[in-house]
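Student: based on what follows, work out the 3D shape:
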Amino acid sequence: MRLLYNLAMYLFTPLVMLRLMARGMRYGDYHVRWRERFGSFPTPRLSGCLWVHAVSVGEVNAAEPLVKALMEAYPHAPLLVTTVTPTGSERVRQLFGDRVHNLYLPYDLPFAVRRFLRNTRPRLAVIVETEIWPNLYFACRRHGIPLLIANARLSERSLRGYARMSSLVRRALRCVSHIAAQSRTDAARYRLLGAEPSQLTVCGNLKFDMPVPQAALEGGRTMREAWGDGRPVWIAASTHEGEEMCVLEAHLDVMRRLPDALLLIAPRHPERFRAVEASVRSLGFTVATRSAHGAPGHTTQCFVIDSMGELLRFYAAADVAFVGGSLIPIGGHNVLEPAALYKPVLVGPHTFNFEEITEALLGAEGGERVADGDGLGTAVLSILRDEPRRLAMGRAARQVFESERGSVGKVMTLVDDLLQE
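Tutor: Next up is the predicted model:
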């Protein structure tokens, strides 16, 4: 199975490189630092580093409180944060600047992984959420590097995918020192993949421990004052192709009853910024964008957030938040950020990426699920027009967020134990 896996990786690598080139035509950073994807880079002073891997923006945001805890507990150890996407890399720079080293994780090719570990020589590897790369895991065991999966989650879809190569995944998981699962459900799914009970601890979700920057709250208030405190405002965050038109049609429904309503829309991927702006204009909305106008004006009906790393500020400025990736089977995105800011949360039917958190939020009446795009406008309008309900939902959402904090401390205990061993 491992031989077949490696053969498939070598065969697919040229296709992956072509995809990177194609994406680079729309988003230039994909052309940069491509040698890092094969473990080749100018060797900084990384020997003995603590290494955290976070795939993209969402995982980097989740890892933020853990990375800061590592900085505080081990101030003299070099800290390396790897990502897969340019947007993830940019988010690392925004959050940590030059306090951490940032590289792309190499493809899971034996020679690339060997080169990467030879150049970095980490004392500890922390993989955030769901990333099972057999060659990387085997190489960590061979080099004696403790490997921790933190904030581990495993959706039903991912479980089915990994089950297709169950024997290889089982062997890879035996290389893991410990798995800090987000929930009991996630822990049970890792057991089905082959993890031993002794490897598993339920630690909760790191995202509950994320800081809410005062600057984001103040920025939200400032923007709100600029476009009018009394305006009804809702945000559609982390949207994908296939649901953005549903969002815009929902806003048309909202504006029929609330003509001064404002929609803030934040596409998930930067390469979609222009396409979303074009869609907004095609429906006749008065449009402004973050890059061209800075903030919405009094007459703006739809504001496209074509920037990265500013979502908290816009959540703080909104009355209601719809979290995207949930009207289509992407699995949903982080519902905790709006919850932390006392915002009622709306999601679609597909939330398997954050299953237990979403259910907790809905169960506490801090959020509401809509069946499809047709129901989105109705739900937004209902909440915007009912201030007591809106405020109660916001308080309930915040209570769910507060009740689940403490994951970082539990994961740091595991980190300390592994480093002492």
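
Student: rest of the way, CA atoms for contacts and neighbours
Tutor: Noted.

Student: helices of the stretch 151-300 of the chain, start to end?
Tutor: Taking DSSP state H, counting those that start in this stretch as the criterion, the stretch 151-300 of the chain contains helices spanning 156-163, 166-173, 184-193, 214-227, 244-257, 273-282, 290-293.

Student: for residue 127, find the nearest of those.
Tutor: helix 166-173 (12.2 Å; C-alpha to C-alpha).

Student: run the chain-centre distance for that closest one.
Tutor: Chain-centre distance of helix 166-173: 25 Å, with C-alpha atoms, centre = their mean, to the nearest Å.

Student: ok, stretch 397-412 next?
Tutor: What separates the centre of stretch 397-412 from the centre of its chain is 17 Å, taken as C-alpha atoms, centre = their mean.

Student: figure out which of the helices of the stretch 151-300 of the chain is closest to residue 26.
Tutor: Distances from residue 26 to each of those were compared using C-alpha to C-alpha; the shortest belongs to helix 273-282, at 10.3 Å.

Student: same question for that closest one: list its buried residues.
Tutor: For helix 273-282, the buried set under the neighbour-count rule, 16 or more other C-alpha atoms under 10 Å, comprises 273, 276-277, 280.

Student: helices or strands up against it?
Tutor: Packing contacts for helix 273-282, counted by 3 or more C-alpha pairs under 8 Å, 6 or more residues apart in numbering; DSSP states H and E, involve helix 244-257, strand 287-289, strand 302-304.

Student: now these as JSON lines including mean neighbour count and distance to residue 145?
Tutor: Converted to JSON lines, the helices and strands packed on helix 273-282 look like this (neighbours: other C-alpha atoms under 10 Å; distance: least, C-alpha to C-alpha, whole Å):
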{"stretch": "helix 244-257", "mean neighbour count": "19", "distance to residue 145": "44"}
{"stretch": "strand 287-289", "mean neighbour count": "21", "distance to residue 145": "46"}
{"stretch": "strand 302-304", "mean neighbour count": "26", "distance to residue 145": "44"}
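
Student: of those, which is nearest residue 2?
Tutor: Residue 2 sits nearest to helix 244-257 of all the helices and strands packed on helix 273-282, at 40.6 Å, using C-alpha to C-alpha.

Student: about what we covered before: would you mind checking which of the buried residues of helix 273-282 is nearest to residue 134?
Tutor: Minimum separation from residue 134 among these (C-alpha to C-alpha) is found for residue 273, which lies at 35.0 Å.

Student: now do stretch 1-18: everything it contacts.
Tutor: With contacts defined as C-alpha atoms under 8 Å, 6 or more residues apart in numbering, stretch 1-18 is touched by 108-110, 165, 167-168.

Student: which helix runs longest in the protein?
Tutor: helix 2-26 (DSSP state H).

Student: other residues contacting the helix or strand just after it?
Tutor: Reading on from helix 2-26 to the C-terminus, the next helix or strand found by DSSP states H and E is strand 50-53. Counting contacts by C-alpha under 8 Å, 6+ apart, the residues outside strand 50-53 that touch it are 67, 77-83, 105, 122-128.

Student: to compare against the first, here's the next sequence to fold:
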Amino acid sequence: MARFFYSVILYLLSPLILLHLWLRGNKAPEYRKRWHERFGFIASNNIKKNAIIFHCASVGEVVAATPLIKKVQLTYPNSPIIITCNSPTGTEQIKRSFSGTVEHVYLPLDFPCATRRFIKNLKPKMICILETELWPNLIAQSKKQNIPVILLNARLSEKSLAGYKKIAPLSQSMMQGITQLAAHDQNDAARFIELGLDKHKVVTTGSIKFDIKISQNISEKVSRIKQQLIQKHPIWIAGSTHPGENELLLKTHQALLKSYPNALLILVPRHPEQFDKVADLISSANLSFQRKSSLSDSCTSQVLLSDTMGELGILYGAAQCAFIGGSLIERGGHNPLEASAYGIPVITGPHILNFLHVYPELLKAQGCLKVDSSEQIITLLQQIFSDESYGENLGRKGALFVQKNQGAIKKTIEVIARHLK
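Tutor: I've put the predicted structure just below:
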């Protein structure tokens, strides 16, 4: 009954949902394409049946899940893989990460007819959902067709738990449809159990986001970028930045240039529709800049604007310090582990709600520094760049923190294998 009312409300809101997608197309035109997939219509002749489906909401989940999915490809070479997502940026990341070795479609909107059509067309062997993308009709239709639904890298904050409790009948129905859940830690596991999940369905695997391997291929790309930036020192990077944050970081860099005239800021906006807008901001700040897409030789400017997708993990390796975006404004922050894996000090703003499963322990391990305002960033940058051993010590502790928490992919593969037999 709860799912019935949920579906009715969803249908009533559908004009607003579709309008939202259309309006997002003003900034990202790809949102106005492939709408048939949003309703579960799949060109099934081109998509292999009986595949393992991995659902990754957007870019962050795709990046985190890539090492896991590649390990599944190696472990089960005869099992086709489909990766679904919700956004065009997620689509682009899938293309870059897998180079055509997986299939990709959008996950349909959670209408009963759309999810039923989606499952009927693809007949998946298993659906693996990353993080906490809980869709009642998708889970219910999968259960009806005896398709295992596995929640991987699952986490549930106290705030989210309180929200799901407000719709307890619907939440309990979803919990009944989950076959297995691999939780970050015991606290997350306990929250899902409190929500109604059978405790026998829960295992604790840790977070796959820690399982970062800097391959030889990536190391070679980092070396090439360092060679292009050899004329600049010191170098700091601001990754996954948002509107309202870029302006503050450019002011910080202007202040840093007074002490370090040859300093370079690598600025990496979170969304591609921001590239040109950020370029205008840099010009307005009277800072010289080059675009990463047109950097063929060496960088001699004060700012390097990363206007390409999928290179953030490589660009972190070219810097001596990293600021993690989405944290000076109320966006909840982004993943600091890619930067920490390179052994460089990490700075974050006060807004880290999205990564409370990472930041508190990283801060405790002294591999990260937290500021309350952009004014404090300049003080830390000057300290890090003037005292080499101080920066190296911070970076070393961050890298050690990442290494100590690795191993989740191996445990997660075991969970998947259990339901593929």
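
Student: the contacts of stretch 1-18 of structure 1, buried ones only, as a PyMOL selection?
Tutor: In PyMOL, this line selects whichever of the contacts of stretch 1-18 of structure 1 come out buried by 16+ other C-alpha under 10 Å:
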select buried, resi 108+109+110+168
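
Student: which residue numbers in structure 2 go with stretch 244-251 of structure 1?
Tutor: The counterpart of stretch 244-251 of structure 1 in structure 2, counting by TM-score structural alignment, spans residues 246-253.

Student: that stretch vs structure 1 - mean distance after superposition?
Tutor: Here stretch 246-253 of structure 2 is compared with structure 1 after superposition; its mean distance to the aligned residues, by mean C-alpha distance after the TM-score superposition for structure 1, is 1.5 Å.

Student: find the centremost residue of structure 2, please.
Tutor: Compute the mean C-alpha point of structure 2, and by C-alpha atoms, centre = their mean the closest residue is residue 60, 1.1 Å away.

Student: now check structure 1 for the residue matching that one.
Tutor: Across the two structures, residue 60 of structure 2 finds its equivalent in residue 58 of structure 1, going by TM-score structural alignment.

Student: what helix or strand is that match on?
Tutor: Residue 58 of structure 1 is part of helix 57-73 when elements are defined by DSSP H and E.

Student: packing partners of the very next helix or strand once past that helix?
Tutor: Scanning the chain past helix 57-73 of structure 1 towards its C-terminal end, the next helix or strand to appear is strand 79-83 (assignment: DSSP H and E). On a contact count with 3+ C-alpha pairs under 8 Å, 6+ apart, strand 79-83 of structure 1 meets strand 50-53, helix 86-96, strand 101-104.

Student: go with 10 Å
Tutor: The criterion is 3 or more C-alpha pairs under 10 Å, 6 or more residues apart in numbering; DSSP states H and E, and the helices and strands that strand 79-83 of structure 1 contacts are strand 50-53, helix 57-73, helix 86-96, strand 101-104, strand 124-128.

Student: dump the ones you listed to CSV, plus distance to residue 214 of structure 1.
Tutor: Below are these laid out as CSV (distance: least, C-alpha to C-alpha, whole Å):
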stretch, distance to residue 214 of structure 1
strand 50-53, 26
helix 57-73, 16
helix 86-96, 14
strand 101-104, 26
strand 124-128, 26
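
Student: circling back to that earlier point, got the helices and strands packed on helix 273-282 of structure 1 as a markdown table, with distance to residue 35 of structure 1 columns?
Tutor: As requested, these are arranged in a markdown table below (distance: least, C-alpha to C-alpha, whole Å):
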| stretch | distance to residue 35 of structure 1 |
| --- | --- |
| helix 244-257 | 35 |
| strand 287-289 | 34 |
| strand 302-304 | 34 |
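
Student: wait, which of these is closest to residue 152 of structure 1?
Tutor: Go through these one by one with C-alpha to C-alpha and the one that ends up closest to residue 152 of structure 1 is helix 244-257, at 29.4 Å.

Student: before we move on, back to that, of the contacts of stretch 1-18 of structure 1, closest to residue 217 of structure 1?
Tutor: Minimum separation from residue 217 of structure 1 among the contacts of stretch 1-18 of structure 1 (C-alpha to C-alpha) is found for residue 108, which lies at 40.6 Å.

Student: can you tell me what the closest one aligns to in structure 2?
Tutor: Residue 108 of structure 1 maps onto residue 110 in structure 2, by TM-score structural alignment.

Student: contacts only, for its match.
Tutor: Residues touching residue 110 of structure 2, when contacts are defined by C-alpha atoms under 10 Å, 6 or more residues apart in numbering, comprise 6-7, 10-11, 38-40, 116, 134-139.

Student: which of those residues lies closest to residue 203 of structure 2?
Tutor: Taking C-alpha to C-alpha as the measure, residue 203 of structure 2 sits nearest to residue 134 out of the contacts of residue 110 of structure 2, at 17.8 Å.

Student: and the gap between the aligned partner of the closest one in structure 1 and residue 175 of structure 1?
Tutor: Superposed on structure 1 with TM-score structural alignment, residue 134 of structure 2 falls opposite residue 132. In this structure, residue 132 of structure 1 and residue 175 of structure 1 are 11 Å apart, going by C-alpha to C-alpha, to the nearest Å.

Student: same check, this time on residue 11 of structure 1
Tutor: For residue 11 of structure 1, the distance to residue 175 of structure 1 equals 25 Å [C-alpha to C-alpha].

Student: so for residue 249 of structure 2, what's the nearest residue that isn't a sequence neighbour?
Tutor: Leaving out its chain neighbours, the residue that sits closest to residue 249 of structure 2 by C-alpha to C-alpha, 6 or more residues apart in numbering is residue 374, at 7.0 Å.

Student: surely that neighbour meets residue 248?
Tutor: Yes: contact status for residue 374 of structure 2 versus residue 248: in contact at 6.2 Å, counting by C-alpha atoms under 10 Å.

Student: list residues touching both of the two?
Tutor: Residues touching both residue 374 of structure 2 and residue 248 (C-alpha under 10 Å, 6+ apart): residue 328.

Student: can you give me the distance of residue 222 of structure 2 to residue 305 of structure 2?
Tutor: Here the criterion is C-alpha to C-alpha. By it, residue 222 of structure 2 lies 16 Å from residue 305 of structure 2.
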